[in-house]
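Participant: heads up, no residue letters with this:
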């Protein structure tokens, strides 16, 4: 999805919602099988939107469109998030815009990968 200027639109996350941090922690339990870092710290999770009923929508990407687990990763994430008490459902959408890049790594991921 893009705005009228051709810029990708990333929905703002529900950072003030009480389930936001537990959902982030659940995302940290899912690891990219090719890189020994969790998907959250890799910067693969672009947005986490939580409604009042506990329904969660996550927009995420992969390190490469041809990732061998592209078909499985959204299910892994949905299962992890749905295990959080208070979450009623989780829908995970793969998006490719903006493309993932190394600049999206958290400091924790950079440290774990030996970049700092």
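Facilitator: All right, it came through fine. No experiment lies behind these values; they were computed from the predicted model shown. Residues are numbered from 1 along each chain as shown.

Participant: hey, let's count contacts and neighbours off CA atoms from now on
Facilitator: Noted.

Participant: what's the closest non-adjacent residue to the residue nearest the centre of the chain?
Facilitator: The geometric centre of the chain, computed from its C-alpha atoms, lies nearest to residue 45 (CA atoms, centre = their mean), at 2.0 Å. Counting by CA to CA, 6 or more residues apart in numbering, residue 60 is the residue found nearest to residue 45 once chain neighbours are left out, at 4.3 Å.

Participant: okay, one more to line up with it:
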């Protein structure tokens, strides 16, 4: 499992530069238990936008039938809660378009999978 933070380009980010790395690291601590890798390396995070009142995270799953959707979303919100200012609310949006494909995986994840 890759626990190292991914590059800033792993997912689109909009917001204060000082929150980019803590948010990236927080999401990199969230593991998809079905593949034993973090959700950033798997490519499940589609984007993060920080606005005046909220952190909006767009993410997907490898399948709409994923049995651990609630666990992954809860873990992501828990990890983000540790690093974002308390006045910001966390808004997690599950999206299915574009559909996830293995092409979204990081080079580390592909190596881990033997690809």
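Facilitator: Perfect, I can see it now. For clarity, every value in this text was computed on a predicted model and none was experimentally measured.

Participant: please state their TM-score.
Facilitator: Scored against TM-score structural alignment, normalised by the length of structure 2, the superposed chains reach a TM-score of 0.80; 103 aligned residues with a CA RMSD of 1.7 Å.

Participant: contacting residues for the residue nearest to the centre of structure 1?
Facilitator: Neighbouring residues of residue 45 of structure 1 by CA atoms under 8 Å, 6 or more residues apart in numbering: 39, 58, 59, 60, 61.

Participant: run the last query once more with 10 Å
Facilitator: Shown in contact with residue 45 of structure 1 (CA atoms under 10 Å, 6 or more residues apart in numbering): 24, 27, 39, 58-62, 77, 92, 94-95, 100, 104.

Participant: in strands, which of the residues you listed fall?
Facilitator: 58, 59, 60, 92, 94 (DSSP state E).

Participant: the residue nearest to residue 45 of structure 1 maps to what in structure 2?
Facilitator: Using TM-score structural alignment, the equivalent of residue 60 of structure 1 in structure 2 is residue 59.

Participant: from what I see, residue 41 of structure 2 and residue 113 are in contact.
Facilitator: No - using CA atoms under 10 Å, residue 41 of structure 2 is not in contact with residue 113, being 11.4 Å away.
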